[in-house]
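>>> heads up, no residue letters with this:
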């Protein structure tokens, strides 16, 4: 069942949602400390993070999947959010500089089409931050949070997906080592869990956070072509000349 925008909003308003926003947002800011003069697009439910990343951006818009629903964002001023079909974005080609995908890839039926559509709207050399539940993490195994919904991914699956869509991963981090439980003790010790998990490179982080760049060029597939070879001999046999029929100079003339 697709995520509902009301459930997402409730999660990020909870203490556990604040923890998720804090650690995922910290990883994003390490990749993109400055988005000045950039056109930024959030796809999925990225508004909790766009408020931090897009402070100095030229333009920030939030697209939310039709199956999920949409909320007005930002809360003040003109609305910059819209309801869309994620694989058919209403944007011109190469019109966006940076894209943030949160609660998007794991919910779509066609991850390949989604990443290819993101590549279409990104300008050459544009960048994408992808936040995806970790297949080996605790958050993907417990359905009490949005990260426990949809399809989680392993690192190798994400690498193959980005490579097929002509994206090059530039940075890779894991976040949410704290168990997705709402006990106060865990909430208070969340920072310690995060430091320990990152320091020991533990495999059970809740999400992957990837910074990827759209390749400027596209590989041209080699196509097998048929070649027909006509062998022509260089030396051709020549016929032997026939003997001349004529009068022998030593024979007497005819009488």
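Arrived safely. Owing to the predicted nature of the structure, the values given are computational and were not obtained by experimental measurement.

>>> Only C-alpha atoms from now on, for both contacts and neighbour counts.
OK.

>>> where exactly do the helices run in the stretch 51-200 of the chain?
Taking DSSP state H, counting those that start in this stretch, the helices of the stretch 51-200 of the chain run over residues 111-121, 155-164, 184-188, 190-200.

>>> which parts of the first one are buried?
Within helix 111-121, the residues that qualify as buried by neighbour count (16 or more other C-alpha atoms under 10 Å) are 111, 114, 115, 116, 117, 118, 119, 120, 121.

>>> What is that helix packed up against?
The contact analysis (3 or more C-alpha pairs under 8 Å, 6 or more residues apart in numbering; DSSP states H and E) places helix 111-121 against helix 155-164.

>>> So what touches the helix it packs on?
With C-alpha atoms under 8 Å, 6 or more residues apart in numbering as the test, helix 155-164 has contacts from 111, 112, 115, 134, 168, 169, 208.

>>> repeat that for 10 Å
With C-alpha atoms under 10 Å, 6 or more residues apart in numbering as the contact definition, helix 155-164 has outside contacts at 111-112, 115-116, 119, 130, 132, 134-136, 167-169, 172, 208, 210, 212-215.

>>> quick check: angle from that helix to helix 111-121?
Note on geometry: by axes from the mean of the first three to the mean of the last three C-alpha atoms, to 10 degrees, helix 155-164 and helix 111-121 are set 40 degrees apart in direction.

>>> Please compute how far helix 155-164 lies from its chain's middle.
8 Å (C-alpha atoms, centre = their mean, to the nearest Å).

>>> How about the contacts made by the closest residue to residue 59 other than its chain neighbours?
Ranked by C-alpha to C-alpha, 6 or more residues apart in numbering and with sequence neighbours excluded, the top spatial neighbour of residue 59 is residue 39, at 4.9 Å. If you count contacts by C-alpha under 10 Å, 6+ apart, residue 39 has them with 54, 57-61, 95-99, 122-123.

>>> And residue 39, how close does it get to residue 101?
Residue 39 is 15 Å from residue 101, where distance means C-alpha to C-alpha, to the nearest Å.

>>> next, the one to line up against it:
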């Protein structure tokens, strides 16, 4: 079930949402350092992380599911956000260079269908960044944040659903090591938590951040054939005849 867009907007306007936006945004920007001349699409509720590409990308779009609702984005100028059926995106094949998915995989009915649709609209060599709650992290256990909604993923589960949709993961990272409590102590030390978690590769990060490329070939499944040896039997079997001599 998708969280309501009003709740999402309220979260990112609050202190904990500001911290999440800053820490997670750094991880996303580290992977996409330059998107000049490219078309970038945000799917789900990705607008808090799209602002960094404004003025750099050729065009930025934001599609949000109808069950969630939509907000006007950006706040100034022409709107680039719209409601969309995420399993049938209103874009041509191979028309987008980069897709950022946030608050979508864990709340959608079929992550595989969404990823397959994203595969369709990505250009050859196009890239996807998927952000999904870590099932081992504390953020997935707290329903007071959007990352506590829906179904969290393990690294193996996320890898499997990406590969089934013909994506090849090329980089893994994690973010949001700070506990999801609106305490000033935790919020002030959020950067220190993040550095410690990344340095020690701690297992309780709040989200997975995975970058994947579009695979242009469909893998061939080799099936084993079973040979059955059967004895050949003649279609007609000879029946011995008994000759009798009639009586005189």
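Arrived safely. In this text, all values refer to a predicted model and were calculated from it rather than measured experimentally.

>>> thinking again about what came up before, among the helices of the stretch 51-200 of structure 1, which comes closest to residue 143 of structure 1?
With respect to residue 143 of structure 1, and counting by C-alpha to C-alpha, the nearest of the helices of the stretch 51-200 of structure 1 is helix 184-188 at 17.9 Å.

>>> And the contacts of that closest one?
15, 16, 18, 19, 178, 179, 180, 181, 190, 192, 193.

>>> correct me, but the third one touches residue 11?
Right, the one you point to is residue 18 of structure 1. Yes. With contact defined as C-alpha atoms under 10 Å, residue 18 of structure 1 counts as touching residue 11 (8.4 Å).

>>> Please say which of those two ends up with more neighbours.
Looking at residue 18 of structure 1 and residue 11 with other C-alpha atoms under 10 Å, you find the greater number of neighbours at residue 11, namely 17 against 14.

>>> So for the more buried one, what's the nearest residue that isn't a sequence neighbour?
Nearest one to residue 11 of structure 1, counting by C-alpha to C-alpha, 6+ apart, is residue 17 at 5.2 Å.

>>> That neighbour: what secondary structure?
helix (DSSP: H, G, I helix; E, B strand; the rest coil).

>>> Show me what it lines up with in structure 2.
Mapped onto structure 2 by TM-score structural alignment, residue 17 of structure 1 lines up with residue 17.

>>> if we can go back for a sec, so which of the contacts of helix 155-164 of structure 1 belong to strands?
By the criterion of DSSP state E, membership of the contacts of helix 155-164 of structure 1 in strands covers 130, 132, 167, 168, 169, 172, 208, 210, 212, 213, 214.

>>> got a winner among these for most neighbours?
Going by other C-alpha under 10 Å, residue 132 tops these with 27 neighbours.

>>> which residues does that one contact?
Here residue 132 of structure 1 is in contact with 101-107, 140, 147, 151-155, 158, 174, 206-210 (C-alpha under 10 Å, 6+ apart).

>>> about what we covered before: dump the ones in strands among the contacts of helix 155-164 of structure 1 into JSON lines; add distance to residue 86 of structure 1 as well.
Below are those laid out as JSON lines (distance: C-alpha to C-alpha, whole Å):
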{"residue": "130", "distance to residue 86 of structure 1": "14"}
{"residue": "132", "distance to residue 86 of structure 1": "16"}
{"residue": "167", "distance to residue 86 of structure 1": "18"}
{"residue": "168", "distance to residue 86 of structure 1": "21"}
{"residue": "169", "distance to residue 86 of structure 1": "21"}
{"residue": "172", "distance to residue 86 of structure 1": "24"}
{"residue": "208", "distance to residue 86 of structure 1": "20"}
{"residue": "210", "distance to residue 86 of structure 1": "19"}
{"residue": "212", "distance to residue 86 of structure 1": "19"}
{"residue": "213", "distance to residue 86 of structure 1": "19"}
{"residue": "214", "distance to residue 86 of structure 1": "18"}
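
>>> Show me which of those residues is closest to residue 197 of structure 1.
Closest to residue 197 of structure 1, out of all of these and judged by C-alpha to C-alpha, is residue 208, at 13.2 Å.

>>> which residues touch the closest residue to that closest one other than its chain neighbours?
Using C-alpha to C-alpha, 6+ apart and skipping the chain neighbours, the partner closest in space to residue 208 of structure 1 is residue 174 (4.8 Å). Contacts for residue 174 of structure 1 were tallied using C-alpha under 10 Å, 6+ apart; they are 23-24, 27, 131-134, 194, 197-198, 201-210.

>>> Tell me how many other residues crowd the closest residue to residue 190 of structure 2 other than its chain neighbours.
The shortest distance from residue 190 of structure 2 to any non-neighbouring residue, by C-alpha to C-alpha, 6+ apart, is to residue 178 (5.4 Å). Neighbour count for residue 178 of structure 2, taken as other C-alpha under 10 Å: 26.

>>> next one: residue 100 of structure 2
23.

>>> again, but for residue 52 of structure 2
Quick note: residue 52 of structure 2 (other C-alpha under 10 Å) scores 15 neighbours.

>>> got the contact list for it?
Applying C-alpha under 10 Å, 6+ apart, we find residue 52 of structure 2 in contact with 25, 26, 28, 29, 33.

>>> contacting residues for the third one?
This means residue 28 of structure 2. Neighbours of residue 28 of structure 2 in contact, by C-alpha under 10 Å, 6+ apart: 49, 50, 52, 100, 129, 130, 131, 173, 175, 209, 210, 211.

>>> which outside residues touch stretch 211-220 of structure 1?
So stretch 211-220 of structure 1 is in contact with 27-28, 30-32, 98-100, 118-120, 122-131, 162-163, 165-173, going by C-alpha under 10 Å, 6+ apart.
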